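Student: Structure of the sequence below:
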Amino acid sequence: MKNQHSGQPAPFPEEGRPAIYPVGDVHTEAGGVVLDAAIAVQRWGELRIASDGSTNIILVEHALTGDSDAVTWWKGLIGPGLSLDTNRFCVMCTNALGGYSGSTGPSSPHPDGRPWGSRFPALSIRDLVTAERQLLDVLGIGSVAAVIGGSMGGARTLEWTLMHPERVRSAAVLAVSARASAWQIGIQSAQISAITNDPEWLNGDYHSSDGYPHEGLAAARRIAHLTYRGEQELDERFGTDAQKGENPLGEYRDPEQRFAVQSYLDHQAEKLVERFDAGSYVTLTEALNRHDIGRGRGGLNRALSEIRVPTLVTGVDTDILYPYHQQEHISRNVGELLGMAKIVSPVGHDAFLTETRQVARVLRRFLLLAADADGETSG
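Tutor: Here you go, the predicted structure:
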């Protein structure tokens, strides 16, 4: 657990300030190599290391288009006195390998100085965990108190419990499945196609051109956002209303005349295009397509049964993308179940991000149960 460059652990990141660490080459599950990779990370709260090497770190895993700034995208959950109490814990969040917020991804410079582009290897969820584990090695961190994540972050959390169980004392898995379903692969592949069929995609090498697959990424986000929100919520908010000042019921179809829900989706698409990279979107969506904790481990149920890290499982009752029955399946088969929780919300999949009060209760319960399982007092 030493920095391979200096022989000593790297300095711990300053509180609340993004830091980027070189983690060396990352060898992918499929045989590729990300040369000279770097991982971005932020932390809140003071690091404490016990005599046995255990720490008070809670490692928070972000979703598909998230980043290391967890206090922003999980607002109201991380801080002094909050459910992830930074008076007690050191909360850390990395930006996933392949992402677009400081970690090495397709838009990053290759060691030859040009963008990685189409040369960036395909990644699996396990590869994201490998890169994160290499970061902990660089920082000299042997183990963490907990790993917590939702959606793609939940997939990473599951893989942590199987790949490095000796380094994780507890885990909370939210709004994800034990493997990608055919439906998930289908809807996610449609998003990838929207991007790769954009004429400005240029086989992923647009970073070296004057163009950008804007329309493809926007279309992918519209498709995705419909899976993130609940049908009931969208219908109650928008119904068949026209966007203010527009008329979608004219004699001929006019893309400038929209229903209100179309305007909403356009807005969500533009927000993503402004802050995210199309290559990273394709890379991380492909990683989700490859998500399968049973691969090479004797199948799903056997893999789940071998999880000995105390694990809390949480789902959303209206989730279209990762239906609640998928979390029930995890809870029925996981080897060391702390408990099962349900978030009740019309919002759908994104409820694990938006239902702050319910999620806070889930996380507080998780930490109490984890402390009991670890032999600590729960006071």
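Student: going forward, measure contacts between C-alpha atoms and count neighbours the same way
Tutor: Will do.
Student: which residue ranges form the strands in the chain?
Tutor: 19-27, 33-44, 57-61, 78-79, 84-85, 90-94, 146-150, 171-174, 311-316, 337-343 (DSSP state E).
Student: Nearest to residue 114, out of those?
Tutor: Closest to residue 114 of the strands of the chain is strand 33-44 (C-alpha to C-alpha; 13.1 Å).
Student: Need the residues that contact the closest one.
Tutor: In this structure, residues lying in contact with strand 33-44 by C-alpha atoms under 8 Å, 6 or more residues apart in numbering are 13-28, 68-69, 79, 86, 90-97, 101-104, 110-111, 120-121, 131-132, 135.
Student: Restricted to buried residues, select those residues in PyMOL.
Tutor: Buried residues within these, by 16 or more other C-alpha atoms under 10 Å, are selected in PyMOL with:
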select buried, resi 13+18+19+20+21+22+23+24+26+27+28+68+69+79+86+90+91+92+93+94+95+96+97+101+102+103+104+110+120+121+131+132+135
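Student: Would you enumerate the residues in contact with the closest residue to residue 216 other than its chain neighbours?
Tutor: Counting by C-alpha to C-alpha, 6 or more residues apart in numbering, residue 216 lies nearest to residue 195, which is 3.9 Å off, once chain neighbours are set aside. The neighbourhood of residue 195, defined by C-alpha under 8 Å, 6+ apart, consists of 201, 213, 215-217, 219-220, 278, 282.
Student: Out of those residues, the closest to residue 59 would be?
Tutor: Using C-alpha to C-alpha, the contacts of residue 195 come closest to residue 59 at residue 282, 24.6 Å.
Student: Here is the second sequence; please produce its structure so I can put it next to the first one:
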Amino acid sequence: MGEADPAVRDQRLTLPAPLPLDSGQSLAPVEIAYQIYGTLNDARSNAILVCHALTGDQHLASPHPITGKPGWWARMVGPGKPIDTNRFHVICANVIGSCMGSSGPASIAADGKPWAMRFPVITIRDMVRAQVALLDALGIARLHAVVGGSMGGMQALSLAANFPERSAAVLVIASAPRHSAQNIAFHEVGRQAIMADPKWLGGDYYAAGKGPEAGLAVARMAAHITYLSEQGLTEKFGRRLQDRATKTFGFDADFQVESYLRHQGLSFTDRFDANSYLYITRAMDYFDLAEEHGGRLADAFAASTARFCLVSFDTDWLYPTAESRSVVHALNASGAAVSFVELSAPFGHDSFLLDVPALDRVVAGFLGIGT
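Tutor: As a prediction, the model looks like this:
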């Protein structure tokens, strides 16, 4: 397939061996759902692994099967686009713990029932172990690059640190080397909203047909605020009222921004599993690359020979530029080849998903080196 074909279908792979986890447990069987765009060359040297963010999935550049919306990075991946599928073999896999085909709490366990909260707690490094096992099964020993934004950037950093021989280049966008106390706090609000919903049922809601949709919607609303910027919210909504001329003096969605957040929350429940939200946010909260490598971030990259590019956005207060700079300083200390750019965009953290032409140029330029 030489281009990002809208008709591309999920592929599934069951890993041949149990997956060891940071918790000390192992997971088996492990199924990985993934999509591929572009053709692998004879040298098997043009593969790019794109890692998705918290609520993303493998539908990178093809329509989502539930929402029908374009792939989450369709503007970036495709023929002639910055991640050019005429040149590169692009792989995107649903992370373990998620709910779009890879093994997660909604998957069926050996007893024929959903794992639910019996699913083992996972980490970012566990997600990466599963992706490396997928690459092994696909016969790809070394990637041209690993690319990710937000949680995807954490995976890219983890792969570079823990499997340094597996990628020649690492592109990390709007991410961080660990979750801050503020990040953990926002995630905990979301988890508590889910678990406080009477329909959560301790995680065993699958047979009921309806899960904790109200709690999950509130979790999504709270998180979505962190993905935006004050500037962007003001420009898009301000204090404008929603479909009315005056305030109702009640608790309906008087303001446009309220209506927007409610829509974001409710639509999210159609495509995402509440338990997966618990597991993936916990994995992000546990992420601390320096802690994994003796407490010094530079030591995480001591064995890496890859070249790196870090990108941040000036309005991203979830993973601010200082977080990317800390990675850059660590890479410099370890002797790695690294470039860094802070881009200006009004969209906040979500800038990496939106129309920022400067990002397109950075991605295309960095990935084009050595091809």
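Student: Report the TM-score for the pair.
Tutor: Here the superposed chains carry a TM-score of 0.91, computed using TM-score structural alignment, normalised by the length of the second structure; 352 aligned residues with a C-alpha RMSD of 1.8 Å.
Student: Relative to residue 149 of the first structure, which of the contacts of residue 195 of the first structure is nearest.
Tutor: residue 282 (20.6 Å).
Student: what lines up against that closest one once you look at the second structure?
Tutor: Superposed on the second structure with TM-score structural alignment, residue 282 of the first structure falls opposite residue 278.
Student: Over to residue 31 of the first structure?
Tutor: Per TM-score structural alignment, residue 31 of the first structure is aligned with residue 24.
Student: Distance-wise, check that match relative to residue 122 of the second structure.
Tutor: As judged by C-alpha to C-alpha, to the nearest Å, residue 24 of the second structure and residue 122 of the second structure stand 10 Å apart.
Student: do the same with residue 288 of the second structure
Tutor: Counting by C-alpha to C-alpha, the gap from residue 288 of the second structure to residue 122 of the second structure is 14 Å.
Student: Of the two, which one has the most company?
Tutor: Comparing residue 288 of the second structure with residue 122 by other C-alpha atoms under 10 Å, the one with more neighbours is residue 122, at 23 against 19.
Student: Contacts only, for the more buried one.
Tutor: 21-23, 97, 279-280, 282-283.
Student: likewise residue 216 of the second structure?
Tutor: 190, 193-194, 265, 268-269, 274.
Student: Equivalent analysis for residue 313 of the second structure, please.
Tutor: 174, 320-321, 342-345, 348-349, 351.
Student: Recalculate using a threshold of 6 Å.
Tutor: By C-alpha atoms under 6 Å, 6 or more residues apart in numbering, residue 313 of the second structure lies in contact with 342-344.
Student: how about it, what's its partner in the first structure?
Tutor: In the first structure, residue 313 of the second structure lands on residue 316 (TM-score structural alignment).
Student: Contact partners for the residue nearest the centre of the second structure?
Tutor: Against the mean C-alpha coordinate of the second structure, by C-alpha atoms, centre = their mean, the closest residue is residue 53 at 1.2 Å. Going by C-alpha under 6 Å, 6+ apart, residue 53 of the second structure touches 150-152.
Student: ok, the aligned partner of it in the first structure to residue 373 of the first structure distance?
Tutor: Residue pairing (TM-score structural alignment): residue 53 of the second structure is matched to residue 63 of the first structure. The gap separating residue 63 of the first structure from residue 373 of the first structure is 27 Å, by C-alpha to C-alpha.
Student: okay, now the residue nearest to residue 124 of the second structure when sequence neighbours are not counted: neighbour count?
Tutor: Spatial nearest neighbour of residue 124 of the second structure, chain neighbours left out: residue 283 (5.7 Å); criterion: C-alpha to C-alpha, 6+ apart. Number of residues near residue 283 of the second structure (other C-alpha under 10 Å) recorded here: 21.
Student: How about the contacts made by residue 283 of the second structure?
Tutor: Residue 283 of the second structure neighbours (C-alpha under 6 Å, 6+ apart): 122-124.
Student: how about CSV for those, with distance to residue 292 of the second structure added?
Tutor: As requested, those are exported to CSV (distance: C-alpha to C-alpha, whole Å):
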residue, distance to residue 292 of the second structure
122, 14
123, 11
124, 11
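Student: Which of those residues are still contacts in the first structure?
Tutor: Here is what carries over to the first structure from the contacts of residue 283 of the second structure, by both residues aligned by TM-score structural alignment, their matches' C-alpha atoms under 6 Å: 122-124.
Student: Just the ones in helices from the residues you listed, please.
Tutor: Cross-referencing these against helices under DSSP state H gives residue 124.
Student: Nearest to residue 363 of the second structure among the kept ones among the contacts of residue 283 of the second structure?
Tutor: For those, the nearest to residue 363 of the second structure is residue 124 (23.3 Å; C-alpha to C-alpha).
Student: now that closest one: how far from residue 152 of the second structure?
Tutor: 9 Å.
Student: residues shared between the contacts of the two?
Tutor: With C-alpha under 6 Å, 6+ apart as the test, residue 124 of the second structure and residue 152 reach no residue in common.
Student: quick one, helices of the stretch 201-350 of the first structure?
Tutor: Along the stretch 201-350 of the first structure, counting by DSSP state H, counting those that start in this stretch, helices occupy 214-228, 231-238, 260-275, 278-289, 300-305, 324-333.
Student: which of those is buried the deepest?
Tutor: Stretch with highest mean neighbour count among the helices of the stretch 201-350 of the first structure: helix 278-289 (a mean of 24; mean count of other C-alpha atoms under 10 Å).
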